[in-house]
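Asks: structure, please.
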Amino acid sequence: MPAHEPTDLDAVIDALYARPLEEFIAARDAAVRQIADGGDRLSAERVKRLPKPSVAAWVINRVARDHPEEIGALADLGDELRSATQDRDRGRIRALDHLRRERTEALVRTVREAGEVGGRTVSSAVLDRLTETLTAAVMDPDAAAVVRAGRVSRALQHVGFGIVDEQGEEAELVALHVVRDGDGAGGGPGAEDGADGEDGPDGEDAAGPDAASAETDLTAAERAVDETSAHVDELEERRDEVRERIRTADAAVEHGQDEVERLDQELERLTAERDAARQALGEAREAADEARADLAAVEDELDDAVERAAEARRRRRAARGR
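Replies: Below is the predicted model of the structure:
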């Protein structure tokens, strides 16, 4: 069997899940081609099956990378809770559960106040899924391992019977440690115990054509899951955008209603002032007209008085001249 270059799957997977969300598919396909060109077909198939994270999962992975100490503290808290549960120490269980809520709320509050993660705006729905996933990481050690590694493909939720993903399906919490076989080939997420990665003489897996056919079917099914999940992510982003537009529009409507009410009140006040001013104007005009009439009468009387005075002076001069 020709030798192939060993693949550091941990490094490949970490690099993929650390990339911007919109680059994941192209980066994964490029990694698959590079690994396959190196001769490690089994590792290439395993990388090819890695699902693109949902929006919420990408945010969770970024938070895990940005806040490793807080995530580690929550995971350690889960170990303490399981130990207290095994010991049936109710007092310690209550204290640890209270601490879990405090630490979870503190981390979610940090993300909420930042308003974004890695340049991506974080919606309230994503914050809810972050809270649920952090809780799942406390309650389940496998969930804690996936979250701490920053390799969540779907947000997680702890329910009565275990861990489910954000679509309500049983979560696939794959192994994180790379399994090395005899010739140095890497295993990875989704690798089964005991898989040795050897190829048969005709280039197929040792399990034969049935296993190869099953693997092809699985690859096709997982790709379909990727595509439909990507569509769900796209629709959820559009839904969040529309909800934000609605919130903005509702706020504008409320502001507009308040402004209309204020202007109506102002208009009512100004209308009352206008009516009062009009009444005062009318009264002033009436007073002016009355004053003008009085002035005309006084002027007539004055003219008569002036004429009588002049006549009296004339009579006086005439009397003096006699």
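Asks: please count neighbours and contacts with C-alpha atoms only from this point.
Replies: Fine.
Asks: from the chain's centroid, how far away is the longest helix along the chain?
Replies: Ranked by residue count and defined by DSSP state H, the top helix of the chain is helix 209-321. With Cα atoms, centre = their mean, to the nearest Å as the basis, helix 209-321 stands 38 Å off its chain's centre.
Asks: do stretch 110-126 as well
Replies: For stretch 110-126, the distance to the chain centre is 5 Å (Cα atoms, centre = their mean).
Asks: find the residue at the geometric middle of the chain.
Replies: Centroid-nearest residue in the chain, with Cα atoms, centre = their mean: Ser123, separated by 1.6 Å.
Asks: distance of Arg28 from Val174?
Replies: Taking Cα to Cα, to the nearest Å as the measure, Arg28 falls 18 Å from Val174.
Asks: neighbour-wise, which of those two wins?
Replies: Arg28 (23 against 17; other Cα atoms under 10 Å).
Asks: that one contacts Ala18, correct?
Replies: No: Arg28 lies out of contact with Ala18 (Cα atoms under 8 Å); the separation is 11.7 Å.
Asks: now show me the structure for the sequence below, then we'll compare the two:
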Amino acid sequence: MAADLDPVADELYALPRDEFTAARNAAAKRARQNGDKTLAEQIQALRRPSTAAWLANLLSREHPDEVRALVVDLGDGLRAAQDQLEGEALRRLSQQRHEVVHGLVEQARALARSTGNPPSDAVTRELENTFTAAVNSSTAAEAVAGGRLTSALDPAEAGGLLGTTTTPPPAKQHGDDGPKREERLRRDLEQARSTAADADAARDKAERELTDAESAADDAAATLRELRSHIEAVEQAEHDTRTRARSAEREVDAADRAAREAQRRVLDLERRLDQH
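Replies: Below is the predicted model:
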């Protein structure tokens, strides 16, 4: 990343995930207004992190020394040791790696819960994959420690590391004269700009749809919690009502017995009076 891009990227990837897109677009707009088109394009190219990537970034920013010690320093040691071990030693090494990954995942889950967004099972699996990739690969380890992941990492590939991509330079065309080559490059540039604009628009639309879907899911979860709370209240009310009904039934039985006893007393007194 360019030097001027670093502080902007650091600021964006430190934001809550649902604030990323609006903040990125605003930062790109400011860069364009300041006349820095290159920086504006670089900022606009930054991708919104997935939920798992955002949690990994959050952990790296909240506990940078601990994350670097585990995924970079310890990871280097584990990878170096793996080349020299076999059998039982390798199994112990594998267990140690598993413990490191599990500890990182639990820390990230705790951070997620502290923000009011407990991770789903799918996000937890992506975190496991990401930290496993970081322990297995020095490149992935540096990416995790850098706090700018945009998607979960695959232990087999360790891809999706940063929010920017590097485009290789076009192959040199032999036999081109200057004016024709420049004209073709201008056409290619216009086409590339059009394609990039369309891609940006599609990405922004997809991000808005994702935000809407996540918001709808959150609303549904809140409604479900409310319904469950209501059901629990109704069940408690039913329990209390049935308890009162059973108590009233016992009182009715007792009153009925007392009434019958009183009636027998009346009849007995009436018979005794008649005998006199």
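Asks: OK, contacts around the residue nearest to the centre of the first structure?
Replies: Neighbouring residues of Ser123 of the first structure by Cα atoms under 8 Å, 6 or more residues apart in numbering: Asp240.
Asks: try it again with 10 Å
Replies: Ser123 of the first structure is in contact with Ala56, Arg112, Gly115, Glu116, Glu237, Asp240, Glu241, Arg243, Glu244, counting by Cα atoms under 10 Å, 6 or more residues apart in numbering.
Asks: tell me which residues are up against the one helix or strand Arg32 of the second structure maps to.
Replies: In this assignment (DSSP states H and E), Arg32 of the second structure forms part of helix 20-33. With Cα under 10 Å, 6+ apart as the test, helix 20-33 of the second structure has contacts from 8-9, 11-15, 34-49, 204, 207-208, 211.
Asks: so the following helix or strand past that helix aligns onto which residues of the first structure?
Replies: Sequence-wise, the next helix or strand downstream of helix 20-33 of the second structure (DSSP H and E) is helix 37-44. Using TM-score structural alignment, helix 37-44 of the second structure corresponds to residues 41-48 of the first structure.
Asks: list the buried residues in the matching stretch.
Replies: Across stretch 41-48 of the first structure, burial judged by 16 or more other Cα atoms under 10 Å covers Arg41, Leu42, Ser43, Ala44, Glu45, Arg46, Val47, Lys48.
Asks: and it, how far out from the chain middle?
Replies: Stretch 41-48 of the first structure sits 34 Å away from the centroid of its parent chain (Cα atoms, centre = their mean).
Asks: strands along the stretch 1-150 of the first structure, start to end?
Replies: Assigned by DSSP state E, counting those that start in this stretch, the strands in the stretch 1-150 of the first structure fall at 116-117, 120-121.
Asks: most tightly packed of those strands?
Replies: strand 116-117 (a mean of 14; mean count of other Cα atoms under 10 Å).
Asks: quick revisit: quick one: which of the contacts of Ser123 of the first structure has the most company?
Replies: Top of these by neighbour count (other Cα under 10 Å): Ala56, with 25 neighbours.
Asks: how about it: what's its closest non-neighbour residue?
Replies: Spatial nearest neighbour of Ala56 of the first structure, excluding adjacent residues (Cα to Cα, 6 or more residues apart in numbering): Val126 at 5.1 Å.
Asks: ditto for Val135 of the second structure
Replies: Gly75 (4.6 Å).
Asks: check contacts around the one you found.
Replies: Contacts of Gly75 of the second structure (Cα under 10 Å, 6+ apart): 68-69, 81, 97, 100, 132-138, 141.
Asks: that one matches what in the first structure?
Replies: Checking TM-score structural alignment: Gly75 of the second structure goes with Gly78.
Asks: separation between that match and Ala137 of the first structure?
Replies: 7 Å.
Asks: need the overlap of contacts for these two.
Replies: Gly72, Ala144.
Asks: ok, Arg90 of the first structure touching Ser83?
Replies: No: the criterion here is Cα atoms under 10 Å, and Arg90 of the first structure misses it with Ser83 at 11.2 Å.
Asks: and these two? which has more neighbours close in?
Replies: Between Arg90 of the first structure and Ser83, counted using other Cα under 10 Å, the more crowded position is Ser83 (14 against 11).
Asks: check contacts around the more buried one.
Replies: Counted by Cα under 10 Å, 6+ apart, Ser83 of the first structure has contacts Leu77, Asp89, Arg92, Ile93.
Asks: on that earlier part again, burial check on the residue nearest to Ala56 of the first structure, number of neighbours?
Replies: 20.
Asks: which ones are touching it?
Replies: Residues near Val126 of the first structure by Cα under 10 Å, 6+ apart: Val55, Ala56, Ala57, Trp58, Val59, Ile60, Glu132, Ala155, Glu236, Asp240.
Asks: give the contact list for the closest residue to Leu70 of the second structure other than its chain neighbours.
Replies: Ranked by Cα to Cα, 6+ apart and with sequence neighbours excluded, the top spatial neighbour of Leu70 of the second structure is Val100, at 7.0 Å. Applying Cα under 10 Å, 6+ apart to Val100 of the second structure gives the contacts Leu70, Val71, Leu74, Gly75, Ser94, Phe131, Thr132, Val135.
Asks: now distance to Thr243 of the second structure too, for those, in TSV please.
Replies: Output for these, formatted as TSV (distance: Cα to Cα, whole Å):
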residue	distance to Thr243 of the second structure
Leu70	58
Val71	59
Leu74	62
Gly75	62
Ser94	58
Phe131	54
Thr132	56
Val135	60
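Asks: quick one, which of the residues you listed are buried?
Replies: Leu70, Val71, Leu74, Gly75, Phe131, Thr132, Val135.
Asks: closest one to Glu190 of the second structure out of those residues, please.
Replies: Phe131 (40.8 Å; Cα to Cα).
Asks: list the contacts of the residue mapped onto that closest one from the first structure.
Replies: Counting by TM-score structural alignment, Phe131 of the second structure lines up with Leu134 in the first structure. Residues in contact with Leu134 of the first structure (Cα under 10 Å, 6+ apart) are 60, 64, 71, 74-75, 100-101, 103-105, 107-108, 143-144, 147, 155-158.
Asks: hmm, try it at 8 Å
Replies: Neighbours of Leu134 of the first structure in contact, by Cα under 8 Å, 6+ apart: Ile71, Leu74, Thr104.
Asks: measure the last one to Val47 of the first structure for me?
Replies: Going back to what we said before, that points to Thr104 of the first structure. 32 Å.
Asks: tell me the secondary structure at whatever residue of the second structure lines up with Glu172 of the first structure.
Replies: Using TM-score structural alignment as the criterion, Glu172 of the first structure maps onto Gly160 of the second structure. Under DSSP: H, G, I helix; E, B strand; the rest coil, the three-state class of Gly160 of the second structure is coil.
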